[in-house]
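Peer 1: what's the 3D shape of this:
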Amino acid sequence: MSCAFFKEDGETGEFMSYSRFAIYYVPPEGPLATFGATWLGWDILRGATMPQFNVPGLDDITMTPRKYGFHGTLKPPFHLKPGQTQAALETAVAAMASRIAPAICDGLRLTPLSRFLALTPYGALGQLQQVAEACVRELDDFRAPASASELTKRRAAGLTERQDALLTRWGYPYVMEEFRFHLTLTGKLPEDAVPHWTTVVVRDLPKLPRPFVVNQIALCGERRDGRFELIHRYTLAG
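Peer 2: I've put the predicted structure just below:
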């Protein structure tokens, strides 16, 4: 279901509606955000395409994460429950953010996760876990239940008993204690390609933040073209 028109699309001049919403960490304006937009070819902050780094094969390996933009997921994408509105969701996110304390980790580092590459935090992660759990729990009244086809698709990946229970309860299997914060850089890579792309990423990465501070959350929406863009940021002030 799409919500009411919200804002003008920077590329077409048309007003956008959103089919799904998500709560993300989106890096603030600066070298890391610019790197992420240029690496993926999509600027989630402006809702606009970006020329990618001139690297052979980069377009192919970033095709999957491109639509979501450079981000770390806190509450996974969801459809609005019938009867809920974007305006009510924005109000709830603002109220929640006012009660949540910022999260501080030691830093970010490049990590191979199975067969894809991502930036992941290190050090004490409890505060970041608390932010994500609050987003999942406190905004769940806005989430339409996952459809049977969505549940089937998730289960096809092979879930543990606990992950399946989380999927049933929260609409996504990798939340709560299964949550692992990451900013995705690639889709699944051939195993023998991981070292090559690790080298390429390291070459283009800016200096990564130390410490890594999550002091804002971002409400993002999925546009009609299937790509996500920033709707509004909220400062964590608890």
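Peer 1: every contact and neighbour count from this point should use C-alpha atoms.
Peer 2: Fine.
Peer 1: host element of the residue nearest to the spatial centre of the chain?
Peer 2: The residue at the geometric middle of the chain, judged as the C-alpha nearest the mean C-alpha position with Cα atoms, centre = their mean, is residue 73 (3.4 Å). Per DSSP states H and E, residue 73 falls inside strand 72-78.
Peer 1: now do that strand: which elements does it pack against?
Peer 2: On a contact count with 3 or more Cα pairs under 8 Å, 6 or more residues apart in numbering; DSSP states H and E, strand 72-78 meets strand 21-25, helix 126-138, strand 183-184.
Peer 1: run through who's touching the second one.
Peer 2: Helix 126-138 has contacts (Cα atoms under 8 Å, 6 or more residues apart in numbering) with 23, 74-75, 96, 100-105, 170, 175-176, 179, 214.
Peer 1: restricted to helices, list the residues you listed.
Peer 2: Using DSSP state H, the members of the contacts of helix 126-138 that fall within helices are 96, 170.
Peer 1: out of the contacts of helix 126-138, which one sits closest to residue 226?
Peer 2: residue 23 (16.2 Å; Cα to Cα).
Peer 1: hmm, residue 222 and that closest one touching each other?
Peer 2: No: using Cα atoms under 8 Å, residue 23 and residue 222 do not qualify as a contacting pair, with a distance of 11.4 Å.
Peer 1: which residues touch stretch 196-212?
Peer 2: Counting by Cα under 8 Å, 6+ apart, residues outside stretch 196-212 touching it are 31-32, 35, 104-110, 117, 121.
Peer 1: among those residues, which one lies nearest to residue 191?
Peer 2: Out of the contacts of stretch 196-212, the one with the shortest distance to residue 191 is residue 117. That distance is 11.3 Å, counting by Cα to Cα.
Peer 1: could you measure from that closest one over to residue 75?
Peer 2: Relative to residue 75, residue 117 is positioned 21 Å away (Cα to Cα, to the nearest Å).
Peer 1: hmm, residue 104 and residue 213 touching each other?
Peer 2: Yes: the criterion here is Cα under 8 Å, and residue 213 meets it with residue 104 at 4.6 Å.
Peer 1: for the comparison step, fold the sequence that follows:
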Amino acid sequence: MRYALYFTPPEDHPLSQAAQNWLGSNPFRDGVFSQATVPGFAAEELRDLTADPRRYGFHGTLKAPFELAEGRTEAQLLQALDAFSADCAAFEIPEMTLGQLGPFFALVPQGECAALRAFADHLVLGFEPFRAPLCEADIARRKPDELTQSGRTNLMTWGYPYVFEEFRFHMTLTGKVPADRRAAMRAVLEDLFGAFIGQPLPVDTVALFVEPQRGAPFSVHSLLPLGGTSKRKISRYDR
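Peer 2: Reported below is the predicted structural model:
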């Protein structure tokens, strides 16, 4: 079992619905969902190009997937997340845009968001006691020789290269898109996610995702509102 702390909008948020239509998956629910039919992309090609974000579920990473440290339990993790969410005020990313991280496409903030960075930094630090050290295979999968010195240090210290000064918030929409397909992919995504591009995005929840076994789809275990826990939503996973 691995756990991850992510941001994802509530299931009924229009962005979550758009992501379900695009990826053909919903991390709040089990089952197979129909995927959008888009011009210029065959169904099989689109399925392949969205395989990775479909498995991980639509989200923005705050604390990357981790196994629990020895002596820690899921109940303790959830209790800590309850307390964390109660202490954190909701905020807003002023503007989202369609970004490209090398061959990947994602929704990203347009410019720096100090509140988002502080939120992520606080969470990474606060939940580090729950993270078991990475095994050698997990370290190798991150290709440390290809990381910056800061990224390598982060990987060994925090279990993920892209924290603190390396943090780049992104809500992934594709896997690696071949160079000759990127212009067409951008046009499709600008159309399907146009309602969210150039608009603010409220960050008023934090989600606990789970991966029951390596390679399985991630799903939402719990979605907790920031600023209080009275409206905590529990997914199908732990009902």
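Peer 1: need the counterpart of residue 139 of the first structure in the second structure.
Peer 2: Residue mapping for residue 139 of the first structure onto the second structure gives residue 127, with TM-score structural alignment as the criterion.
Peer 1: residues contacting the equivalent of residue 116 of the first structure over in the second structure?
Peer 2: In the superposition onto the second structure, residue 116 of the first structure corresponds to residue 104 when matched by TM-score structural alignment. When contacts are counted by Cα under 8 Å, 6+ apart, residue 104 of the second structure is found next to 172-177.
Peer 1: now these in TSV, with neighbour count and distance to residue 189 of the second structure?
Peer 2: As requested, the contacts of residue 104 of the second structure are exported to TSV (neighbours: other Cα atoms under 10 Å; distance: Cα to Cα, whole Å):
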residue	neighbour count	distance to residue 189 of the second structure
172	26	12
173	25	9
174	24	10
175	17	13
176	16	14
177	17	13
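Peer 1: and the contacts of helix 126-138 of the first structure, which is closest to residue 227 of the first structure?
Peer 2: residue 23 (14.5 Å).
Peer 1: map the closest one across to the second structure for me.
Peer 2: The alignment partner of residue 23 of the first structure in the second structure, by TM-score structural alignment, is residue 5.
Peer 1: got the contact list for its match?
Peer 2: By Cα under 8 Å, 6+ apart, the contact set of residue 5 of the second structure is 61-65, 206-209.
Peer 1: can you rerun that using 7 Å?
Peer 2: Taking Cα atoms under 7 Å, 6 or more residues apart in numbering as the criterion, residue 5 of the second structure is in contact with 61-64, 207-209.
Peer 1: now the two most distant members of those.
Peer 2: In terms of Cα to Cα, the contacts of residue 5 of the second structure reach their longest pairwise distance at 64 and 207, which sit 12.0 Å apart.
Peer 1: okay, these two: which has more neighbours?
Peer 2: Set side by side, residue 64 of the second structure and residue 207 give different neighbour counts by other Cα atoms under 10 Å, the larger being at residue 207 (27 against 20).
Peer 1: which element is that one on?
Peer 2: Under DSSP H and E, the secondary-structure element containing residue 207 of the second structure is strand 205-211.
Peer 1: could you tell me the angle between that strand and strand 60-66?
Peer 2: Angular relation of strand 205-211 of the second structure and strand 60-66 on a 0 to 180 degree scale: 30 degrees, by axes from the mean of the first three to the mean of the last three Cα atoms, to 10 degrees.
Peer 1: where in the first structure does strand 205-211 of the second structure fall?
Peer 2: Correspondence between strand 205-211 of the second structure and the first structure is established over residues 216-222, with TM-score structural alignment as the criterion.
Peer 1: and the helices in the second structure?
Peer 2: 14-23, 43-49, 51-56, 74-87, 114-126, 136-141, 149-158, 182-192.
Peer 1: which bit of the first structure covers the third one?
Peer 2: Structural correspondence for helix 51-56 of the second structure: residues 63-68 of the first structure, per TM-score structural alignment.
Peer 1: what lines up with residue 137 of the second structure in the first structure?
Peer 2: In the first structure, residue 137 of the second structure lands on residue 149 (TM-score structural alignment).
Peer 1: scratch that, residue 152 of the second structure
Peer 2: So, by TM-score structural alignment, residue 152 of the second structure is matched to residue 164.
Peer 1: could I get the contacting residues of that match?
Peer 2: Under the criterion of Cα under 7 Å, 6+ apart, the neighbours of residue 164 of the first structure are residue 173.
Peer 1: so it versus residue 157 of the first structure, what's the distance?
Peer 2: Taking Cα to Cα as the measure, residue 164 of the first structure and residue 157 of the first structure are separated by 11 Å.
Peer 1: same question for residue 149 of the first structure.
Peer 2: When Cα to Cα is the yardstick, residue 149 of the first structure and residue 157 of the first structure sit 13 Å from each other.
Peer 1: for residue 44 of the first structure, same thing?
Peer 2: Applying Cα to Cα to residue 44 of the first structure and residue 157 of the first structure gives a distance of 27 Å.
Peer 1: from residue 66 of the first structure, how far off is the nearest residue to residue 236 of the first structure once chain neighbours are set aside?
Peer 2: In space, and not counting its chain neighbours, residue 236 of the first structure is closest to residue 97: 4.8 Å by Cα to Cα, 6 or more residues apart in numbering. The gap separating residue 97 of the first structure from residue 66 of the first structure is 27 Å, by Cα to Cα.
Peer 1: that'll do, ta.
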